[in-house]
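Engineer: What shape does this take:
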Amino acid sequence: MMRLFLGCFLFLSFFKGFSQEAAFSIDTLNVKIDSLYREDQFYAGLNYNSIVKKPEGLSQEKISFGFTAGFLRDFPLNKSRTFAVAPGIGLSFNNYIQNMSIVGTNNNPIYSIIPSTVNHDKNRFEQLRVELPIELRWRNSTPESFQFFRIYGGFKVSYLLYDKSVYDDGNEKIVIKNNKDFEELLYGVYLSMGYSAFNLQVYYGLNSFFKSTAQIDSISITMNTLSVGVVFYIL
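Structural biologist: Next up is the predicted model:
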C-alpha cells in the first residue's frame, strides 16, 4: 500500500510539473513580440479626378470619381523597419465627366468640344485598369503599435483592361467600347501621407489618356489626370 501511495504521489507530482511547464510555454508564445512584422499589405482608396493639360475649351462637369484597391508586399530596409519598399498589384476604376464628345465607332472615333449652347444628358468616359505600384515608405511604427504616421512616395504603371464612352443628347445615345485611341499604358507618381487609418493621396499622370491619333481640328488631344483622395491601408 505504501509503495502504491508513493508511486501515485510521484506520478501526480510529475504530471503537475509538466502541466505548469507547458502552460508557461504557451503564455510565453502569446506575449512574444513579432520583431519581423510587415505593414500595410492591402490598400483601398476613393479619389476625385481632375483633368489637366486639357484641350482648349474642355471643362469638367459634375464629379468625376475613382476607386482603387490591391495588394502591396512590404519589404523593410532597416532593422527598426521604419523604412521599406513595397511593390504590388491592384485594380483601378475611374470615370471622367466633361464636355468633349466621343462619337463614331471604336475604330473611327470623332472628337469635338460640345458648345455651351448644346444641351446633353450624359457625356463621360470610364476606364478599368490593372495597376502595378511600387512605393518607397517611411513610417514611425513599432511592433506594439498599429497607429503611426506614414509618408509613402510611389510610382505606378497601369494597363487598360476595359473602356467605355457614353454620349447622350436626349435624342441619340452613342456608346463606344475599346476605343483604339486610348493609351494602353499609363504611368504616374503619387504621394500618400497620414496617421492611423486615414491617409491623403495625390496622384499625377505623366502621360496622356490619348494617343497622338486622337485629334480635334487636326490638333492631337493631350489629357492628363490629377487625382486627390483618401486611401486606407490594411495589414
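Engineer: use CA for all of it now, contacts and neighbours both
Structural biologist: Noted.
Engineer: which residue ranges form the strands in this structure?
Structural biologist: Secondary structure of the chain (DSSP state E): strands at 42-52, 65-72, 75-76, 83-97, 100-104, 109-113, 122-139, 149-168, 173-177, 185-195, 198-205, 215-216, 219-220, 224-234.
Engineer: And the fourth one, what does it pack against?
Structural biologist: Using 3 or more C-alpha pairs under 8 Å, 6 or more residues apart in numbering; DSSP states H and E as the contact definition, the elements that strand 83-97 packs against are strand 42-52, strand 65-72, strand 75-76, strand 122-139.
Engineer: Does the last one pack against any helices or strands, and if so which?
Structural biologist: Think strand 122-139. strand 83-97, strand 100-104, strand 149-168.
Engineer: buried sites along the shortest one?
Structural biologist: If you call a residue buried by 16 or more other C-alpha atoms under 10 Å, then strand 100-104 has these buried ones: Met100, Ser101, Ile102, Val103.
Engineer: Figure out how far it is from the centre of its chain.
Structural biologist: Relative to its chain's centre, strand 100-104 lies at 29 Å (C-alpha atoms, centre = their mean, to the nearest Å).
Engineer: Repeat that for the longest one.
Structural biologist: Chain-centre distance of strand 149-168: 8 Å, with C-alpha atoms, centre = their mean.
Engineer: mind listing what the residue lying closest to Ile113 once chain neighbours are set aside touches?
Structural biologist: Using C-alpha to C-alpha, 6 or more residues apart in numbering and skipping residues adjacent in sequence, the residue nearest Ile113 is Met100, 4.5 Å away. Listed by C-alpha atoms under 8 Å, 6 or more residues apart in numbering, the contact partners of Met100 are Leu58, Tyr111, Ser112, Ile113, Ile114, Asn123.
Engineer: Could you do Glu144 as well?
Structural biologist: Contacts of Glu144 by C-alpha under 8 Å, 6+ apart are Ile33.
Engineer: still on that earlier bit, in TSV, list the strands of the chain along with distance to Gly17.
Structural biologist: Output for those, formatted as TSV (distance: least, C-alpha to C-alpha, whole Å):
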stretch	distance to Gly17
strand 42-52	45
strand 65-72	46
strand 75-76	42
strand 83-97	45
strand 100-104	80
strand 109-113	82
strand 122-139	45
strand 149-168	47
strand 173-177	73
strand 185-195	48
strand 198-205	50
strand 215-216	84
strand 219-220	83
strand 224-234	43
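Engineer: out of the ones you listed, nearest to Thr28?
Structural biologist: Minimum separation from Thr28 across the strands of the chain (C-alpha to C-alpha) falls at strand 75-76, 26.1 Å.
Engineer: Another for comparison:
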Amino acid sequence: MRHILVGILAICFSLVSLNAQTVDNDSQGSDSDYLEDQFYLGVTYNFLLSKPETVTQRNLSYGLQAGIIKDIPLNSKRTTALGVGLGLALNSYYTNMLVSEVSDGFLYSVLDDNADFKRNKIETHLIEMPFEFRWRNSTPEEYKFWRVYAGIKLAYVAGARSKYVSDTEKISFYNTNIEKFQYGATFSFGYNTFNIHIHYALNSLFNNSAELNGENINYKPLRVGFIFYIL
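Structural biologist: As a prediction, the model looks like this:
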C-alpha cells in the first residue's frame, strides 16, 4: 500500500499543472473560468460475476483508487464537461479458488468447504485512464452540487499476485494469467462529498490461459462503493 500511495503522489505532482487550464468566457462574460473535480479518491467492494457455482467469495474483497482528471467544460455555464484522467488502483478478490504455481504455468482448483485457511486472494495493481461525460449543477460560487458522471475506464495491469495464507504456510507469487488490458463502464452520482460509484468490467479478469476444471475462468468484476472528488 505504501508503494501505491507514493505512486499516487508522484502522478499528482507531475500533472498538477493541469489545474491551470482555462476556458474562454461566453460573449457576455458572465461566467468565470472555473473547473471542477480535478482529483478523485475511491473505495469499493468488489463482486465477482460469472463465476462457477462452486466458487464463493469470502473476507472483504476491496478496491482502492486515486488519480487526477482534466476537466474540459463543454458549455458556457460549465454544467456539462468531459473528464480525461490518469490514476492508480488496487483491487483484491478473496475467494475459495486456489491458484497453485506449477512447472508449466498455474493450476486452479476449488478449496474444500472444510479447508482451514485464513486468506486466499488475487490482487491486482492497475494504471487507469478514465473518460467521463459529466453533468453537474455547479456555479462559480456554489461548492455543494449534484453530479452525474458516466463513462469508460481503461486499465493496464502493472502487476498481479496470488496469495494463500493458512496457519502453517504462506504462499505468494506473481500471476501472469491476469488479463493485462482491462476496460469497463463507470457511473458516479451524488451530492457534495459523498458519491456512489459503480464500475462494471466489460472483459474478463483472466486471460484465456486460466482454466478451472477444463473451462475458461470468465470472472467479470463489479465494483460498488464511494468516490470523493476534490478540486
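Engineer: I'd like the TM-score for the two structures, please.
Structural biologist: With the length set by TM-score structural alignment, normalised by the length of structure 2, the two chains reach a TM-score of 0.84; 203 aligned residues with a C-alpha RMSD of 1.7 Å.
Engineer: ok, back up a step: switch the contacts of Met100 of structure 1 over to JSON lines, and while doing so, append neighbour count to every line.
Structural biologist: Shown next, in JSON lines, are these (neighbours: other C-alpha atoms under 10 Å):
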{"residue": "Leu58", "neighbour count": "18"}
{"residue": "Tyr111", "neighbour count": "16"}
{"residue": "Ser112", "neighbour count": "15"}
{"residue": "Ile113", "neighbour count": "16"}
{"residue": "Ile114", "neighbour count": "17"}
{"residue": "Asn123", "neighbour count": "22"}
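Engineer: between these, which is nearest Glu183 of structure 1?
Structural biologist: Tyr111 (15.7 Å).
Engineer: correct me, but the closest one touches Val103?
Structural biologist: Yes - between Tyr111 of structure 1 and Val103 there is a contact under C-alpha atoms under 8 Å: 6.6 Å.
Engineer: Within the helices and strands, which one has His3 of structure 2?
Structural biologist: According to DSSP states H and E, His3 of structure 2 maps onto helix 2-14.
Engineer: what's the closest non-adjacent residue to the aligned partner of Lys220 of structure 2 in structure 1?
Structural biologist: Superposed on structure 1 with TM-score structural alignment, Lys220 of structure 2 falls opposite Asn224. Spatial nearest neighbour of Asn224 of structure 1, excluding adjacent residues (C-alpha to C-alpha, 6+ apart): Ser208 at 4.7 Å.
Engineer: what's near enough to touch the aligned partner of that neighbour in structure 2?
Structural biologist: For Ser208 of structure 1, the aligned position in structure 2 is Ser204, judged by TM-score structural alignment. Contact analysis of Ser204 of structure 2 by C-alpha under 8 Å, 6+ apart lists Glu179, Gln182, Ile217, Asn218, Tyr219, Lys220, Pro221.
Engineer: gap between the nearest residue to Ala201 of structure 2 once chain neighbours are set aside and Leu111 of structure 2?
Structural biologist: Distances taken as C-alpha to C-alpha, 6+ apart place Gly184 nearest to Ala201 of structure 2, at 4.1 Å, with adjacent residues excluded. Distance, Gly184 of structure 2 to Leu111 of structure 2, by C-alpha to C-alpha, to the nearest Å: 30 Å.
Engineer: try Glu211 of structure 2
Structural biologist: 15 Å.
Engineer: now do Lys77 of structure 2
Structural biologist: 57 Å.
Engineer: and for stretch 135-145 of structure 2, what span of structure 1 is it aligned with?
Structural biologist: Counting by TM-score structural alignment, stretch 135-145 of structure 2 corresponds to residues 138-148.
Engineer: And that stretch, what's buried?
Structural biologist: In stretch 138-148 of structure 1, counting by 16+ other C-alpha under 10 Å, buried: Trp138, Arg139, Ser141, Thr142.
Engineer: can you check stretch 80-95 of structure 1 too?
Structural biologist: Here stretch 80-95 of structure 1 shows 81-95 as buried, counting by 16+ other C-alpha under 10 Å.
Engineer: Check stretch 205-216 of structure 2 too.
Structural biologist: Leu205, Phe206, Asn207, Ala210, Glu211.
Engineer: Setting aside sequence neighbours, what's the nearest residue to the third one?
Structural biologist: Using C-alpha to C-alpha, 6+ apart and skipping residues adjacent in sequence, the residue nearest Asn207 of structure 2 is Glu179, 4.8 Å away.
Engineer: again with the second one
Structural biologist: Excluding the flanking residues, the one nearest Phe206 of structure 2 by C-alpha to C-alpha, 6+ apart is Ile178, at 4.4 Å.
Engineer: Could you check how many residues crowd around the residue mapped onto the one you found from structure 1?
Structural biologist: When structure 1 is aligned by TM-score structural alignment, Ile178 of structure 2 is paired with Phe182. For Phe182 of structure 1, the count of nearby residues is 18 (other C-alpha atoms under 10 Å).
Engineer: From Leu128 of structure 1, how far off is Phe182 of structure 1?
Structural biologist: Relative to Leu128 of structure 1, and taking C-alpha to C-alpha, Phe182 of structure 1 is found at 12 Å.
Engineer: ditto for Ser208 of structure 1
Structural biologist: 16 Å.
Engineer: returning to that earlier point: which one, of the helices and strands packed on strand 83-97 of structure 1, ends up nearest to Gln201 of structure 1?
Structural biologist: It's strand 42-52; of these, that one is closest to Gln201 of structure 1 (C-alpha to C-alpha) at 8.2 Å.
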